[in-house]
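Chemist: my questions are about this predicted structure, shown below with the sequence.
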Amino acid sequence: MKPYSDFAAHRSRQITVDVLAVAAIAAWIWLGAFVYSLVIGLTDFGVQMEQAGAGFRSTMTDVGDNLGGVPLIGGGIRGPFDSASSAGATLESAGQSQQAAVADLATGLGWGIALVPVLMILVIWLVPRLRFMRRAGQARTLARSGVALDLLALRALTNQRLPELAAVDSDPTAAWRRGDATVMRALAALELKSAGVRLT
C-alpha cells in the first residue's frame, strides 16, 4: 500500500486532510469525555443522598436498639425508630438509584457525542484514503513490474475522463491502436498520475 501521492500538490492536500480528520476525531472524543465528566458530576447529589440516608438509618437503628432495651416501655418506643430507619434505607436506595441513572446517562451521552461523528469522519475520510492507498499500491506494482506501457495506456482509455484523454491526443484510441509510443507513454503517465504514482 502507498499512503501518499508522488505529486507534491496532491500529497499536500492528502496530508492536510489527514491532519484535519485526526484533529476532528480528537476534538469529538474530547467533547464526549467533557460531556461525560459534566454529567457524571451530578452523581454527587446521589452520593450525598445515599450517605444521608445511610447515616439516618444507622442512627435510628441504634436509637431503636438502645431504647428497645429499656424495661416496660422498650417494645412500644422502638416502633417509630424502626419506621424512621426504614425511611432512611429508602433514601439511601434512592441515592444509589440516582447515581446509577446519572452514570448511564453520562455514558450514553459521552459515547453518543463522540462515536457518531467519529464514525462519520471515518466513513467520509478513511474509506477513500484506504481506496487511494490500495489503488496507488497496485499502480506502483504494475509500473515496477515492467508491465508494457500499452496495458497502462489501455487502462487510461477505460478509466480516465474524456477531457483528460483529449488533452493527450485528439484521437487517443486510434493512437493506442497504431502503437504511438509518445501517446502510449502519455496515457500510461495519466493513468499512473490518477493513482498518485509518477511514471519513471
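Modeler: That came through, no problem. Numbering: from 1, shown residues only.
Chemist: C-alpha from now on. contacts and neighbour counts both.
Modeler: Noted.
Chemist: which parts of the protein are helices?
Modeler: 8-40, 43-68, 74-121, 127-144, 149-159, 162-168, 172-177, 181-194 (DSSP state H).
Chemist: now do the buried residues in the shortest one.
Modeler: Within helix 172-177, the residues scored as buried using 16 or more other CA atoms under 10 Å are Pro172, Thr173, Trp176.
Chemist: gap between that helix and the chain center?
Modeler: Relative to the centre of its chain, helix 172-177 is centred 48 Å away, using CA atoms, centre = their mean, to the nearest Å.
Chemist: and what of the longest one?
Modeler: The chain centroid and the centroid of helix 74-121 are separated by 30 Å under CA atoms, centre = their mean.
Chemist: please apply the same query to the second one.
Modeler: Computed by CA atoms, centre = their mean, the chain-centroid distance of helix 43-68 equals 44 Å.
Chemist: now it and helix 74-121, what's the angle there?
Modeler: Taking axes from the mean of the first three to the mean of the last three CA atoms, to 10 degrees, one finds helix 43-68 and helix 74-121 inclined to each other by 170 degrees.
Chemist: what comes up buried for helix 43-68?
Modeler: Applying a neighbour-count criterion of 16+ other CA under 10 Å, one finds 43, 46-47, 49-61, 63-65, 67-68 buried in helix 43-68.
Chemist: before we move on, the earlier item: okay, the buried residues of helix 172-177 in a markdown table with distance to Trp111 next?
Modeler: Shown next, in a markdown table, are the buried residues of helix 172-177 (distance: CA to CA, whole Å):
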| residue | distance to Trp111 |
| --- | --- |
| Pro172 | 54 |
| Thr173 | 54 |
| Trp176 | 56 |
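Chemist: put this next to the first one:
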Amino acid sequence: MKLKAGLYIGIAALVIAGGALLAAEGKDAVSQAESRKQGVLEAEQKMIVNEKGPGTIVKINAAAGDSIKQGDILLKVKSAEGAEVDVQSPEDGWISRILVNSGDQVAQGMPVAVVQKNTYYADIYVQEGEIQKLEVDKSIQVRFPYLKRSAQVDGVVASIAAAPQFASLRMSRERGQADLSMFLVRIAVNTNADLLPGMTAEVDLDEIAD
C-alpha cells in the first residue's frame, strides 16, 4: 500500500510540476485556448433585384453553380411596353441561386438571383485585453487546421465592433476573473482553391505583434 501511495504521489508531483512549467511559459491549455481564436469561413453573398419597372422574365442565362463576371447578363426582363431590360451581375463570383423562372412576373425591387462573391471572411470574438493587438486593415495570418495539408493564407482585419451580447467566461473565478467584454472582429481572407465556405479558420493572437 505504501508503495502504491508513493507512486500516486510521484505521478501527481510530475503533473503539477509540468503544469507549472507550461503555465510559466504561457503555453498551458487555458492560455492556448484564449490565444487561438476560431471562426467559420463564410462567402459574401449579394442579392440581385430587378431594378427597373415591372415586367416578365423572358430569358435566363445562368444557373446555380455558374461562374460569372461583373457585367454578365443573367436575366432578361420584358417590360409592359415591350422593351427588354438586361439584369447584370454586379460582382465576380458564382451563382448561388436563381429565384425566378422564365415567364414569371416580377415587380420593381423584387429579388431575382443571389450571387456568391469571390470574397471570403471569418468572424472571431476577441477579449478586451487582447483587442489592442488588432486594428482595421492590419494584415494577419489565418490557418485552416483541418485541411489534409496545413494551409495558411493572408488575411486582413476588415472591421472591429463591440459585441455586448457575448462574454468570455474564464475557467477560474478565484482570482476575481468574471465575464469579459468581447469584440467581433471580421477577417477578410484571400480566396484559395483549397478553401470552401464552412471550413474552420483559426487565428493565433500570440503570433501578432502589438
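Modeler: Structure's in. What do you need? Just so you know, these numbers come straight off a predicted model, no measurement behind them.
Chemist: can you pull the TM-score for these?
Modeler: Here the superposed chains carry a TM-score of 0.23, computed using TM-score structural alignment, normalised by the length of the first structure; 78 aligned residues with a CA RMSD of 5.6 Å.
Chemist: follow-up on the earlier one: winner for burial among the helices of the first structure?
Modeler: Among the helices of the first structure, helix 181-194 has the highest mean neighbour count (mean count of other CA atoms under 10 Å), at a mean of 21.
Chemist: report all helices and strands that that one contacts.
Modeler: helix 127-144, helix 149-159, helix 162-168, helix 172-177 (3 or more CA pairs under 8 Å, 6 or more residues apart in numbering; DSSP states H and E).
Chemist: turn those into a markdown table, including distance to Gly79 of the first structure.
Modeler: Below are those laid out as a markdown table (distance: least, CA to CA, whole Å):
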| stretch | distance to Gly79 of the first structure |
| --- | --- |
| helix 127-144 | 70 |
| helix 149-159 | 89 |
| helix 162-168 | 94 |
| helix 172-177 | 102 |
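Chemist: select, out of those, the one closest to Val19 of the first structure.
Modeler: Among those, helix 127-144 comes nearest to Val19 of the first structure, with 12.6 Å by CA to CA.
Chemist: would you mind getting the angle between the closest one and helix 181-194?
Modeler: 150 degrees.
Chemist: helix 127-144 of the first structure packs against which elements?
Modeler: helix 181-194.
Chemist: ok, now which ones touch the residue nearest the centre of the first structure?
Modeler: Centroid-nearest residue in the first structure: Val118, 3.1 Å away (criterion: CA atoms, centre = their mean). Contacts here follow CA atoms under 8 Å, 6 or more residues apart in numbering; on that basis Val118 of the first structure touches Ala24, Ile25, Trp28, Ile29.
Chemist: what's the farthest-apart pair in those?
Modeler: Pairwise distances across those peak at 8.6 Å for Ala24 and Ile29 (criterion: CA to CA).
Chemist: look up how far Ser85 of the first structure lies from the nearest residue to Ala84 of the first structure once chain neighbours are set aside.
Modeler: The shortest distance from Ala84 of the first structure to any non-neighbouring residue, by CA to CA, 6 or more residues apart in numbering, is to Met60 (6.3 Å). For Met60 of the first structure, the distance to Ser85 of the first structure equals 5 Å [CA to CA, to the nearest Å].
Chemist: what strand or helix carries Phe166 of the second structure?
Modeler: strand 151-168 (DSSP states H and E).
Chemist: elements contacting that strand?
Modeler: When contacts are defined as 3+ CA pairs under 8 Å, 6+ apart, strand 151-168 of the second structure packs onto strand 139-144, strand 180-189.
Chemist: I'd like to know which of the ones you listed is closest to Ser79 of the second structure.
Modeler: strand 180-189 (39.5 Å).
Chemist: can you give me the angle the next helix-or-strand element following that closest one makes with strand 151-168?
Modeler: Sequence order places strand 200-204 as the next helix or strand after strand 180-189 of the second structure, per DSSP H and E. Interaxial angle of strand 200-204 of the second structure relative to strand 151-168 (the same axes, to 10 degrees): 80 degrees.
Chemist: contact partners of strand 200-204 of the second structure?
Modeler: So strand 200-204 of the second structure is contacted by 35-41, 122, 140-146 (CA under 8 Å, 6+ apart).
Chemist: am I right that Tyr8 of the second structure is in a helix?
Modeler: Yes - judged by DSSP: H, G, I helix; E, B strand; the rest coil, Tyr8 of the second structure forms part of a helix.
Chemist: count of neighbours near it?
Modeler: Neighbour count of Tyr8 of the second structure, defined by other CA atoms under 10 Å: 12.
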